[in-house]
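Colleague: Next come a sequence and a model predicted from it.
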Amino acid sequence: MKKLIMLAPIAILAACSEKAAVENAVRGFLIDPDSAKFGEITIVETSDGRKACVTTNAKNRMGGYTGDKQISLFYDEEAGVWKAVTSWDWSHEMCLQAISGEAEEADEEPSLLRH
């Protein structure tokens, strides 16, 4: 029981560290990284590796907030970093379905993010 209690803080710290790494990866693809406001962040383990969906609201080139967007990421095991893949105007639930391979055809195609 003592070992379990001692491991709980380690697991919490690891989760916080991974969440921070995901947020940093998202910031790297934004026009104004300092303006990022993060909402729901979900990290899942799939047969293809770890993937994440992140709800974020950030400023565009005109200085206005874009509204919540979903950004999907995958963990590059070789490089040891999270990499952003696409940005959607979908709900967080739809993003999770897409990264887990359960997505139905959507009204809008995802757009690739650029550096």
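Modeller: That came through, no problem. Numbers count the residues shown, from 1 in each chain.
Colleague: Only C-alpha atoms from now on, for both contacts and neighbour counts.
Modeller: OK.
Colleague: Okay, helices next: where are they in the protein?
Modeller: Remark: helices assigned in the chain by DSSP state H are 2-27, 92-99.
Colleague: One more to weigh against that first structure:
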Amino acid sequence: MRRLFMIAMAVAITGCTGQGEAESGVKLLLNDPGSATFTEVQPGAAKGNFCGLVNAKNRMGGYVGNTPFFYEKSSTTSAIVQPPRTEDFQMYWLSIRSKSSSVEELMQLHQKCDLVARWKSVCGGEYPGSRHALCEALSGPGDKFYLAMKKEFGD
């Protein structure tokens, strides 16, 4: 009986450690890690993965609201998943039109779209927010993205 209790405790501690590791990784991405509150934290699609919501203070000291996050154990990737907004694509379009666009801007859009796309494989369910339609065009050939942006924002 005592041995069974010890095994149960070891399993419980291991589970807590995994979630703690996930939360620690996410805190490294925050401006004010001490203000972080985690809710709806669930095991992900693979052992050691965790997904949930985090709320923390921004640089101005205000809470930003619950934002989806995931932790992928196999790659030790922690990510706060914020899909690009229409304004992000519009700013990039304006920089293309003024011939001042940068690879870094495009990579940031790619990264935000990719994190939303990875949600299902890491967490096992659909992303709890919405995916921007231009993310689909961004993952295709370059001319498809350009034409989609032109259609969305005009000349």
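Modeller: That came in fine, so what should we check first? All values derive from a computational prediction rather than experimental measurement.
Colleague: Fetch the TM-score of the aligned pair.
Modeller: Once superposed, chain against chain, the TM-score is 0.66 (TM-score structural alignment, normalised by the length of the first structure); 98 aligned residues with a CA RMSD of 3.0 Å.
Colleague: Would you mind giving the helices of the first structure as a markdown table with distance to Ser35 of the first structure added?
Modeller: Formatted as a markdown table, those follow (distance: least, CA to CA, whole Å):
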| stretch | distance to Ser35 of the first structure |
| --- | --- |
| helix 2-27 | 9 |
| helix 92-99 | 20 |
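Colleague: Out of these, flag the one nearest Ala84 of the first structure.
Modeller: Ala84 of the first structure lies closest, by CA to CA, to one member of the helices of the first structure: helix 2-27, at 6.4 Å.
Colleague: ok, now which ones touch Glu23 of the first structure?
Modeller: Residues near Glu23 of the first structure by CA atoms under 8 Å, 6 or more residues apart in numbering: Phe38.
Colleague: Go again with 10 Å.
Modeller: By CA atoms under 10 Å, 6 or more residues apart in numbering, the residues touching Glu23 of the first structure are 17, 33, 36-38, 41, 54, 56, 82.
Colleague: of these, closest to Ile71 of the first structure?
Modeller: Distances from Ile71 of the first structure to the contacts of Glu23 of the first structure, taken by CA to CA, are shortest for Val54, at 5.2 Å.
Colleague: Could you measure from the closest residue to the closest one other than its chain neighbours over to Asp107 of the first structure?
Modeller: With CA to CA, 6 or more residues apart in numbering as the criterion, Val54 of the first structure has its nearest non-adjacent residue at 4.5 Å, and that residue is Ile41. Distance check for Ile41 of the first structure against Asp107 of the first structure: by CA to CA, to the nearest Å, it reads 23 Å.
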